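>>> The following comprises the amino acid sequence and a computationally predicted model.
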Amino acid sequence: MVVLFFVVLVLFSLVKTKIVHYSSLCYSPLTYLAALQLERIWVRNEAFGWSRFALGILGNIIALVVIAVPFIGMDIEKLRELLAGDPFAQANLGAEVDWTGLEAIAGLVLLGSLTAAHFLHGAKRYRSSLVVIFGGSALFITTTLFFFIRNIEAYSQRAAITFFEERQGERCYVTTKGYKSYAPWFYARTSQTMPPEEVLFRGPVDRPVYLSCKITSVDEVIALGTFSEIGRNNGFVFFKRDP
């Protein structure tokens, strides 16, 4: 299992073609090796060993990042300066997101869990330490989703999602260019069979065609010569083609 894990990890770190179904082969040996470690701690009541330090280092880094993110979000202009070379990311940061600082609770939950587990391990209460880690991790994931998912979505795709939702009930085609997304299908709720891309972009159509692209792909859409811009928001630009 160790050999399988490292062969897959190294191989798919080197090759340019990234196929998720193949690289996910890491999950099987990784899960097996983790189960062996858990069995050693729980059944034999042995110390964590090297995994204690790996867990502590990685866990604390994650916790500190999660604690810092809300406060970075409150002063987004400093982050915007760091992304000067990425116009799409800069435009994303223009989204209206309300950070309160309470989001840091998620990171504090993880930090507190790791600290408690550390002291329990030091007292040789290995099983209790394991329970605290698992319970704290579950609570951390839940609180992170609760506090962060909506804010992150606002930066990453809310403008496009809102655009697609506005097309609900309208007899039209909705598509994207320059990036792939399920969002047009799910949020616009179009049930018609979509014509090929070439037809949508240049061929004859029987209804309006709405298109969403990133700000970095605007020139490509304009070059088609068939679409007119109808709006832009947070890094996304929206076009319409009349039949």
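Perfect, thanks for sending it.
>>> going forward, measure contacts between C-alpha atoms and count neighbours the same way
Noted.
>>> tell me what the longest helix seen in the chain is packed against?
Criterion DSSP state H: the longest helix present in the chain is helix 126-156. The contact analysis (3 or more Cα pairs under 8 Å, 6 or more residues apart in numbering; DSSP states H and E) places helix 126-156 against helix 27-42, helix 105-122.
>>> and the comparison structure, right after this:
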Amino acid sequence: MNIIRLNFKPILFFLFYVCILLLPTLGCFNLFDWDEINFAESSREMLVSSNFSQVMINFEPFHEKPPLFFWFQVLSMKIFGIGSFAARFPNALLCIILPVVIYDIGRRLKNATFGWIWSIIFISGFLPNLYFRTGIIDPIFNLFIFLSIYFFYKYFNSLKLNNILFSGLFSGLAILTKGPVGLLIVLITVLFYFVLLRKNISLKHILSFIIIVVLVSSPWYLLELINKGPWFIVEFIQYQLELFSKPVAGHSQPLYYHFLVVLIGCFPFSFLGLKNSFRNSGFGLDFEKMMRILLWVVLILFTIVTTKIAHYSSMAYLPLSFLASIELYKIYNGKKFNSFLKYSLIIVGSFIGLILMSALFIIINHKDLILTIVKDSNIQYLLENQMQWLGWEWLIPALIVIGTLFSCFFLNSRLIPSLALYSIAIGLNFSLLCKFVVPNIENVIQGSAVSFYEDISFEKKYLTTVGFKSYAHYFYSKIDLLDSNDSLYNAKKKILKTNFNSLSLNELSSEDKTRFNNYVLSWYINGNIDRPVYFATKKNKINSQLEAAKNLIVIKDFGGFKFYKRELK
């Protein structure tokens, strides 16, 4: 079966887009704590340990994510070396693949014009464009879910076995990327579509779908079960349930959170697709119903989930952009651009651009004003970090204003060129921000810590954070794999045996792991070490145990962080 019929025009356009507007600034700033560094560190540890079947953090099993995305990052790091560029490159590559895929699907559903509209408007959204520049899992996860749903839709229309098999393949890949939530989204969406439209379905074909999902996703899970026993599956399932039932890591937000994130973060297509999100557009495609169901499944599901993080609802971007494309296609074919919608886009787009310009102007020219207004001690400490400004960077978001005005006024007469220019304006806006603004912001947030970790990265040392959670020290200090020749390795074994009667950290409960970490911290301070030990803390969370220790010296105190060292004697 020919899944995608190659058309070189969209391939060349999006290749040009990525090469000019993404790749040059992909590595201009360090990875951000937590998610970006977390995932990149797991990939780095795969390379260091040559253990590509196990996801690890600090060379200990990391049960929260399956390995597929890390394999892509590992391949990228093999090619480009370990760093922020390599960690983000898989998603940048996806900025070619995903738009070309939805162009081809749009062409098959309607025609090439609709394919162009859909693919261009998708990358014009703020958050979709931004996520292609990150090292997070969600873009590729969303692609697999979307393709699984698309092939299920094709199956309903044709009842051909190959479509259900492809759907199962991509569901299996989604499970290997981020876990069973991928299959959950597919099944809920398909179930609602099946019930509402009363589609025919073959039980044999459903069984084939299940078999393919299991064949694709289960080998890795079975390997983990064999190697580590049932604790891994238990921990993995428990973590997934915790995401649903309580705010993990403090990510608690109001019920309307994801609706607001999608509305503002997917501008302009969130406004263009808003009407079609609630009612049938009369476009004549059942796929519209499937996309409407998918949109609401994602928004409602992640509203119910207690842990609320912005990219959790990113699966909503594809169906919402499809619904927006219907409206734009109608305008292309002669429908008058609704004046209320037109001026709403102009007002909101201009407002967003002007707000960003104003915020940057204050940050660049009036840092003292921020220090006067903001009383939070941590922010004041962070602003000790120097920011290198040229002075004009606050003008960059003007591209949003200009792009919005231009595209809105020329949408009726030259729709596709207007959309293309708007997408380029948004891409250029993010590219310039990544080059001139984000490095300064990143330096303020974590710069002093990252530079310290990099300074000691070639030392043979032990390093820990105290009082705050981070993954940056693992990645940027190049924490190494310990063995029985290292004192810390043996100390951890002894702590587990003596205090918990256990041979593995994996067997401990969350409460016991906290106690275990406290024992390890005490060993770092007073134990028989064979390497120097470094401690990183935040200045607004000073640890009394470190302050009281006579054998520790403060070696750096700047930019919101305080660093201690215990010398090897």
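Happy to help now that I have it. Fair warning: this is a prediction, and the values are worked out from it, not measured in the lab.
>>> Got a TM-score for the two of them?
Once superposed, the chains reach a TM-score of 0.82 (TM-score structural alignment, normalised by the length of structure 1), with 238 aligned residues with a Cα RMSD of 2.9 Å.
>>> sorry, back to before: measure the mean distance from the longest helix of structure 1 to structure 2 post-superposition.
For helix 126-156 of structure 1, the mean deviation from structure 2 after alignment is 1.5 Å (mean Cα distance after the TM-score superposition for structure 1).
>>> residue range for that helix in structure 2?
Under TM-score structural alignment, helix 126-156 of structure 1 corresponds to residues 415-445 of structure 2.
>>> Structure 1: strands as residue ranges?
Assigned by DSSP state E, the strands in structure 1 fall at 173-177, 209-214, 228-233, 236-241.
>>> With structure 2 overlaid, how far apart is the third one on average?
Once the two structures are superposed, the average separation between strand 228-233 of structure 1 and the matching residues of structure 2 is 2.0 Å (mean Cα distance after the TM-score superposition for structure 1).
>>> Please work out which residues outside that strand touch it.
For strand 228-233 of structure 1, the surrounding residues in contact (Cα atoms under 8 Å, 6 or more residues apart in numbering) are Ala91, Ala159, Ile222, Val237, Phe238, Phe239, Lys240, Arg241.
>>> at 6 Å instead, please
Identification of contacts with strand 228-233 of structure 1 by Cα atoms under 6 Å, 6 or more residues apart in numbering yields Ala159, Phe238, Phe239, Lys240.
>>> The second one now?
For strand 209-214 of structure 1, the surrounding residues in contact (Cα under 6 Å, 6+ apart) are 172-177, 235-241.
>>> Give me the range in structure 2 that that strand lines up against.
Under TM-score structural alignment, the match for strand 209-214 of structure 1 is residues 533-538.
>>> Show me which residues of that stretch are buried.
For stretch 533-538 of structure 2, the neighbour count (16 or more other Cα atoms under 10 Å) marks Val533, Tyr534, Phe535, Ala536, Thr537, Lys538 as buried.
>>> Also stretch 217-225 of structure 1?
Buried, per 16+ other Cα under 10 Å, within stretch 217-225 of structure 1: Ser217, Val218, Val221.
>>> go on, stretch 176-191 of structure 1?
Result for stretch 176-191 of structure 1 [16+ other Cα under 10 Å]: buried residues Thr176, Lys177, Ala183, Pro184, Trp185, Tyr187, Ala188, Arg189, Thr190.
>>> Let me know whether Gly101 of structure 1 touches Ile72 as I believe.
No: counting by Cα atoms under 6 Å, Gly101 of structure 1 stays clear of Ile72, with 9.8 Å between them.
>>> What range does stretch 166-173 of structure 2 cover in structure 1?
Counting by TM-score structural alignment, stretch 166-173 of structure 2 has no counterpart in structure 1.
>>> next one: that stretch to chain centre, how far?
Relative to its chain's centre, stretch 166-173 of structure 2 lies at 21 Å (Cα atoms, centre = their mean, to the nearest Å).
>>> Kindly report the same for stretch 66-76 of structure 1.
Per Cα atoms, centre = their mean, the centroid offset for stretch 66-76 of structure 1 relative to its chain is 17 Å.
>>> do stretch 186-205 of structure 1 as well
For stretch 186-205 of structure 1 - counting by Cα atoms, centre = their mean - the centre lies 27 Å from the chain centre.
>>> what's the answer for stretch 119-138 of structure 1, then?
29 Å.
>>> about what we covered before: so which of the helices and strands packed on helix 126-156 of structure 1 is the most packed in?
Comparing these by mean neighbour count (mean count of other Cα atoms under 10 Å), helix 105-122 ranks first with a mean of 20.
>>> and the angle from that one to helix 126-156?
160 degrees (axes from the mean of the first three to the mean of the last three Cα atoms, to 10 degrees).
>>> Check the offset of helix 105-122 of structure 1 from the chain's centre.
Taking mean C-alpha positions (Cα atoms, centre = their mean), helix 105-122 of structure 1 and its chain are 25 Å apart.
>>> So which elements touch it?
helix 50-74, helix 126-156 (3 or more Cα pairs under 6 Å, 6 or more residues apart in numbering; DSSP states H and E).
>>> quick one: the closest residue to Glu46 of structure 1 other than its chain neighbours and Ser128 of structure 1, what's the gap?
Leaving aside its sequence neighbours, Glu46 of structure 1 sits nearest to Arg40 (Cα to Cα, 6 or more residues apart in numbering; 6.1 Å). From Arg40 of structure 1 across to Ser128 of structure 1, the span is 14 Å (Cα to Cα, to the nearest Å).
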